[in-house]
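1. from the sequence below, what's the structure:
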Amino acid sequence: MGSDDHYAEEAPTHRVRVDAFSIDTTAVTNAEFATFVDATGYVTVAERDLDPADYPAAPAENLQPGSMVFVPTRGPVDLRHLSQWWRWKPGACWHHPHGSRSSIDKLLDHPVVHVSHEDASAYAAWAGASLPTEAEWEYAARGGLEGTAYTWGDVARPDGRIMANTWDGPDFPWRSSGESGFLRTAPVGSFPANGYGLFDMAGNVWEWTDDWWTEAHPADADKPCCIPSNPRPGVREQSFDPAQPQFAIPRKVVKGGSHLCADSYCLRYRPAARRPQMVDTGTSHQGFRCVRRPPTEAPPA
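-> Below is the predicted model:
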């Protein structure tokens, strides 16, 4: 698990064990999430009214339900400032993915987006499932390949094939070459499955896990007997971003990269890649899938 060859938060590589589990073949789609909402009346975080007491420094006109939407820039920009291509759009939510006037009518087989960790957890509980741990997610993403850079091997484009829905071309975030045929999300299963038959474990949308964020992985066990099983290394109290004390919101690990991952900016459509995401915030490139674990057997009488 992890990587010593890319971003600091992915290191060090280390061995873990996970118990048996099954995982959704694809990310949860808009159609599947709509079935959940129709059955339960659930209202996502992005659709709920905001409490001014939670945002004391925010102008009143900004306190509208909404979410973060990717908006391409008009030309090259300083990639250190992601606020240039993200916009808070009132009315943006899972069924209005690009803003209040957009719809999912033609996106029912696309992954649901604009879901917070709470939203994803609520769906999973309704489905009799759970969100994966980071270790489970990464194990599944690797598809039986150990230590390779990508879910399909070590070459980004074997035989020139595009293997995942990521940003086309070097000109992020203003101009996509359109080579893959998709400028935003793609229907789930549009690209080759990994060795376990799982689709989109790289690109398309970032996916929630149920683990609290940590700045790095724990060190590898020095003895085989000490390899951790089903590890959950993070804790809520240490998951905040110390560089942004004004955002005192805990963060969970998201995995897999998205359609906005560009080699020139965000080489994170890899199984080892990991990023922190505030639990109350969804975006237009963030979704999830569920896992199911066998019931624990009762000890013999």
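2. from now on I want contacts and neighbour counts done on CA atoms only, so please keep to that.
-> Fine.
3. biggest strand in this structure by residues?
-> strand 206-212 (DSSP state E).
4. another for comparison:
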Amino acid sequence: MILIKNGKFLMGSDSEDGFIYDKEGPPTLIDINGFYIDETSVTNEEFQNFINETNYITEAEKFGNSFVFAALLTDEERVKYQKADLMGIWFDVPGANWKHPQGPKSNIINKMNYPVVHVSLYDAIEYCKWSGKRLPTEAEWEYAARGGLIQNKFSWGNELKQNNKYNLNIWNGDFPFGNTLEDGFLDLAPAKSFEPNGYGVYQMLGNIWEWCINAKNVSLEYFQKKKTDEISNLEINENKEYAIRGGSYLCHDAFCKRYKVYSRNGTAPRSTAGNMGFRCVKDI
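-> From the prediction side, this is the model:
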């Protein structure tokens, strides 16, 4: 884990490149207590160790299905399985879960250093309990993602590319068809595929959405008024959506745009998909 020291930072942005209903601004000064954060998203290998020791069964395994990106399925599978959205980007695939990310015929044998996906908020919390850690608040997540930079769009600055190269895994080209693979990936990338930020933390932008412990769309002032332990100890409410951060390999300016350090999103706590995982934090 990486030590993130005490500090204050401006959370959020007044940029107009997001969605007004995401409540990304106005920039709000937040006081952060120091904490440790996982160097990478939790990997398949780490999650496998958790499963081996606890025999835990994930939500996707219990429900028997999860969402898989259309381009990762064969033509036959796209005819066989049910579309999960009007655009046909996602399919509801029986047998898709953390160890079978594209359905029952797939596996993670050669992907142990990839982020674990198809993980619900409840699954992530159970892993945290086992590992002696917890999920971050959005404020902690963003503070770590910024890497010490002040009011920049990305973990490395304001330009999407560094030295004319991508430093994150998002959709390149025309969405949702015609990925140019300029960043090297159609699907997930290994957890250490790109350069770490100024704190030494890897890939907090792109690749996968990462769960946070607070409810979706709380105001930024919420993190001024509430202590971390107050937020972390609240019981999960089935009727609320919870924050996810970072964007994923499907982010594109014509679609979700939510791959900046201040971008916000959320979903139901039992949601699972092939681009949803998490990383943990720990109090000092």
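5. what's the TM-score for these two chains?
-> Scored against TM-score structural alignment, normalised by the length of structure 2, the superposed chains reach a TM-score of 0.84; 258 aligned residues with a CA RMSD of 2.5 Å.
6. now the strands for the stretch 1-150 of structure 1?
-> 22-23, 66-70, 86-90 (DSSP state E, counting those that start in this stretch).
7. most tightly packed of these?
-> strand 66-70 (a mean of 24; mean count of other CA atoms under 10 Å).
8. contact partners for residue 126 of structure 1?
-> residue 36 (CA atoms under 8 Å, 6 or more residues apart in numbering).
9. counterpart of it in structure 2?
-> Residue correspondence, TM-score structural alignment: residue 126 of structure 1 in this structure matches residue 130 in structure 2.
10. check contacts around the equivalent of residue 177 of structure 1 over in structure 2.
-> Alignment note: residue 177 of structure 1 maps to residue 180 in structure 2; criterion TM-score structural alignment. Applying CA under 8 Å, 6+ apart to residue 180 of structure 2 gives the contacts 172-173.
11. can you give me the helices in structure 2?
-> 44-54, 59-63, 75-80, 121-131, 138-146, 222-225, 228-232 (DSSP state H).
12. distance check, the closest residue to residue 72 of structure 2 other than its chain neighbours against residue 248 of structure 2.
-> Distance criterion CA to CA, 6 or more residues apart in numbering; nearest residue to residue 72 of structure 2, sequence neighbours excluded, is residue 102 at 6.8 Å. Distance of residue 102 of structure 2 to residue 248 of structure 2, computed by CA to CA, to the nearest Å: 16 Å.
13. between these two, who's got more neighbours?
-> Counted by other CA atoms under 10 Å, residue 102 of structure 2 and residue 248 do not tie: residue 248 has more neighbours, with 28 against 25.
14. out of the helices of structure 2, which is closest to residue 267 of structure 2?
-> Nearest to residue 267 of structure 2, of all these, is helix 121-131, at 9.5 Å by CA to CA.
15. measure the match of residue 177 of structure 1 to residue 234 of structure 2 for me?
-> Separation of residue 180 of structure 2 from residue 234 of structure 2 (CA to CA): 43 Å.
16. what about residue 42 of structure 1, how many neighbours?
-> Residue 42 of structure 1, neighbours per other CA under 10 Å, totals 14.
17. show me what it aligns to in structure 2.
-> Match for residue 42 of structure 1 (TM-score structural alignment): residue 56.
18. map the residue nearest to residue 72 of structure 2 onto structure 1.
-> Using TM-score structural alignment, residue 102 of structure 2 pairs with residue 98 in structure 1.
19. where do the strands sit along the stretch 201-301 of structure 1?
-> 206-212, 251-255, 274-278, 286-287, 291-292.
20. in the first one, which residues are buried?
-> In other words, strand 206-212 of structure 1. Residues 206-212 are the ones in strand 206-212 of structure 1 that count as buried (16 or more other CA atoms under 10 Å).
21. in structure 2, what stretch matches it?
-> With TM-score structural alignment as the criterion, strand 206-212 of structure 1 aligns to 209-215.
22. cool, and the third one?
-> Taken onto structure 2 by TM-score structural alignment, strand 274-278 of structure 1 occupies residues 264-268 there.
23. distance between the matching stretch and the chain's centre?
-> 10 Å (CA atoms, centre = their mean, to the nearest Å).
24. contact partners of that stretch?
-> With CA under 8 Å, 6+ apart, stretch 264-268 of structure 2 has contacts from 22-24, 215-217, 238-246, 258.
25. tell me the one of these nearest residue 13 of structure 2?
-> residue 24 (5.8 Å).
26. quick check: closest non-adjacent residue to that closest one.
-> Residue 24 of structure 2 sits nearest to residue 12 (CA to CA, 6+ apart), 5.0 Å away.
27. any idea how far residue 168 of structure 2 is from that neighbour?
-> 20 Å.
28. counting by contacts, list what the longest strand of structure 1 packs against.
-> helix 134-142, strand 251-255, strand 286-287 (3 or more CA pairs under 8 Å, 6 or more residues apart in numbering; DSSP states H and E).
29. between that strand and helix 134-142, how many degrees?
-> Interaxial angle of strand 206-212 of structure 1 relative to helix 134-142 (axes from the mean of the first three to the mean of the last three CA atoms, to 10 degrees): 150 degrees.
30. tilt between strand 206-212 of structure 1 and strand 251-255?
-> 140 degrees.
31. which residues touch whatever residue of structure 1 lines up with residue 159 of structure 2?
-> When structure 1 is aligned by TM-score structural alignment, residue 159 of structure 2 is paired with residue 155. Residues near residue 155 of structure 1 by CA under 8 Å, 6+ apart: residue 149.
32. residue farthest from the centroid of structure 2?
-> Computed with CA atoms, centre = their mean, the residue of structure 2 farthest from its C-alpha average is residue 76, at 29.5 Å.
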